[in-house]
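Chemist: pasting the structure only:
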């Protein structure tokens, strides 16, 4: 009996050892097959272009095929759920964002970014800039705040959509500055900009990359950027904090994997991407697009996601956002 027991024990131990060895070997060999990056937006946008740059870097670093798969819709939750439900082996990744992590779960209750995703990295920050028409009475932040306090609700400020990170940032600015601007949501940046240029609204808040061409050609006046530090794409534009309004809020794009993806693989993906973007030419392309390179660690991305899910998520819940 003892000999049988010892034989069975040896077989079990051998099987476990073999399984562990295979798992370690598979992890050590990562990547050894095609990686898919799922993008929650249509092709051609900033997130899609960034995803394709990340794909190029991973392809060069890992020597494997990297596919970009666009799955837009439902505030990013369609793409998000695909990754949440994917095999946690590092071969299915999500191009994520501050909005998808903090606002989308408020609207689409069947998607929980905090519970379902392992954050790989905050790739880039996406600062906002508040701008006004060149003929508007207030051409700097001090005068803008004074005007808003003197004439409550008289400043109409456009944003890309209700509940967007830009919209939430504007509400955070209102609180910090002690003003109440009239939020005007649009379906995207273009109609908001057209109305601002046409004099139908007084201001707009949008990504630096969107507004930069209009600042560079002197069609709009940039009052401030919403990030902690100045944007390298608009170094001449001060932050709100520099001008006496202590507040900051910055959108970001990042990379995530399914929860329970081995931490070693998560770190390896992040390190591969960060190494690939050490190239100055690559970073200059990001800056010209209005993006601030970050390429933070998984721990930093996780901490930021948790903090913003609490702050921005709570603010989004007050807006009665719908799925339309």
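Modeler: Noted; the coordinates are in hand. All of these numbers come straight from a predicted model, not from anything done at the bench.

Chemist: C-alpha only now, for contacts and for neighbours.
Modeler: OK.

Chemist: So for stretch 57-68, what gets flagged as buried?
Modeler: By neighbour count on 16 or more other Cα atoms under 10 Å, the buried set for stretch 57-68 is 57, 58, 59, 61, 62, 65, 66, 67, 68.

Chemist: Nearest to residue 279 among the residues you listed?
Modeler: The closest of these to residue 279 turns out to be residue 57 (Cα to Cα; 10.4 Å).

Chemist: residue ranges of the helices in the stretch 151-300 of the chain, please?
Modeler: Taking DSSP state H, counting those that start in this stretch as the test, the helices found in the stretch 151-300 of the chain are 165-177, 189-197, 208-216, 263-276, 280-288, 298-317.

Chemist: which of the residues in the first one are buried?
Modeler: Neighbour-count burial for helix 165-177 flags 165, 166, 167, 168, 169, 170, 171, 172, 173, 174, 177 (criterion: 16+ other Cα under 10 Å).

Chemist: hold the first one in mind and look at this next one:
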């Protein structure tokens, strides 16, 4: 009897984290809030991830779009939600590293805790196929010739595409007219209609759009667009990054976080998610555990504070 008890205790000590995570399971459907518009890159990824998580959690996992304020509205909703593991956020780090630094979005950076990283985005500059700008140099020359005349669309004030455009404007000494939207789909609609001259957007949003990409904000060329030079290659050392994934309200119990992390990582490694991620110009393995995401988020908060101090208030 005693040996059986000792064996049982040892088994518990050696049990992997994924098995211990099963000590918690949701008793109702889980909601993942996407703080951007339907049809956006994060929307497609969130829905693919939810489909993979549902069978692992034993409950439906639904995605709800709560867009507005560059992601601040949906993020605030999750920050105020009960920390029971049933309401989660799928968003880029910018909602925690930038928005609280620029004002009071209704939550602090520590109002949410990382569950797992599920994506990493590059930004790009795009124009219509019939645009007079064949290269980034053409666009820069036109902007310098007519200060303030060229307009560009982005998915919201203080979003990473907006910050990328501000960095480029500073590096190239340009005066540009920015036009914020509630999400990437609306940006691309107006770009194709000619209501803005160019767009700065997440690369995944350009998939299948038939637009001309003038440059990628990244340290190296993207493997899916090998002929498109980086912005840095074209003379402007600007390469902001965007990464993110699943977050839970602060105070969510450790067993719930562990179960959600295990389900998130497993879903992100399934073919269903990977196929959608590939269409959204994601790297081959964008996922990472909660600890890795937390460390990266801490660095991003510090980096973005320095960036915001450099570029000044949003225009």
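Modeler: That came through fine. Quantities reported herein were computed from a predicted structural model and do not represent experimental measurements.

Chemist: ok, back up a step: what's the closest of the helices of the stretch 151-300 of structure 1 to residue 120 of structure 1?
Modeler: Taking Cα to Cα, helix 298-317 is the member of those nearest to residue 120 of structure 1, at 4.6 Å.

Chemist: Mind listing what's buried along the closest one?
Modeler: Here helix 298-317 of structure 1 shows 298, 301, 302, 305, 308, 309, 312, 313, 315, 316 as buried, counting by 16+ other Cα under 10 Å.

Chemist: packing partners for that helix?
Modeler: If contacts are counted by 3 or more Cα pairs under 8 Å, 6 or more residues apart in numbering; DSSP states H and E, helix 298-317 of structure 1 sits against helix 98-102, helix 104-107, strand 117-126, helix 165-177, helix 263-276.

Chemist: could you redo the last one with a cut-off of 6 Å?
Modeler: Judged by 3 or more Cα pairs under 6 Å, 6 or more residues apart in numbering; DSSP states H and E, helix 298-317 of structure 1 is in contact with strand 117-126.

Chemist: between the strand it packs on and helix 280-288, how many degrees?
Modeler: 80 degrees (axes from the mean of the first three to the mean of the last three Cα atoms, to 10 degrees).

Chemist: and for strand 117-126 of structure 1, what span of structure 2 is it aligned with?
Modeler: Aligned by TM-score structural alignment, strand 117-126 of structure 1 falls on residues 112-121 of structure 2.

Chemist: Check the offset of that stretch from the chain's centre.
Modeler: 8 Å (Cα atoms, centre = their mean, to the nearest Å).

Chemist: how big's the offset between that stretch and structure 1?
Modeler: For stretch 112-121 of structure 2, the mean distance to aligned residues of structure 1 following superposition is 1.6 Å (mean Cα distance after the TM-score superposition for structure 1).

Chemist: ok, residues contacting that stretch?
Modeler: Here stretch 112-121 of structure 2 makes contact (Cα atoms under 6 Å, 6 or more residues apart in numbering) with 242-250, 261, 286-290, 293-294.

Chemist: residues of that stretch that come out buried?
Modeler: 112, 113, 114, 115, 116, 117, 118, 119, 120, 121.

Chemist: rewinding a little: can you lay out the helices of the stretch 151-300 of structure 1 as CSV showing distance to residue 144 of structure 1?
Modeler: Formatted as CSV, the helices of the stretch 151-300 of structure 1 follow (distance: least, Cα to Cα, whole Å):
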stretch, distance to residue 144 of structure 1
helix 165-177, 10
helix 189-197, 16
helix 208-216, 17
helix 263-276, 40
helix 280-288, 28
helix 298-317, 24
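
Chemist: Which one, of the ones you listed, ends up nearest to residue 233 of structure 1?
Modeler: With Cα to Cα as the yardstick, what comes closest out of the helices of the stretch 151-300 of structure 1 is helix 280-288 (5.5 Å).
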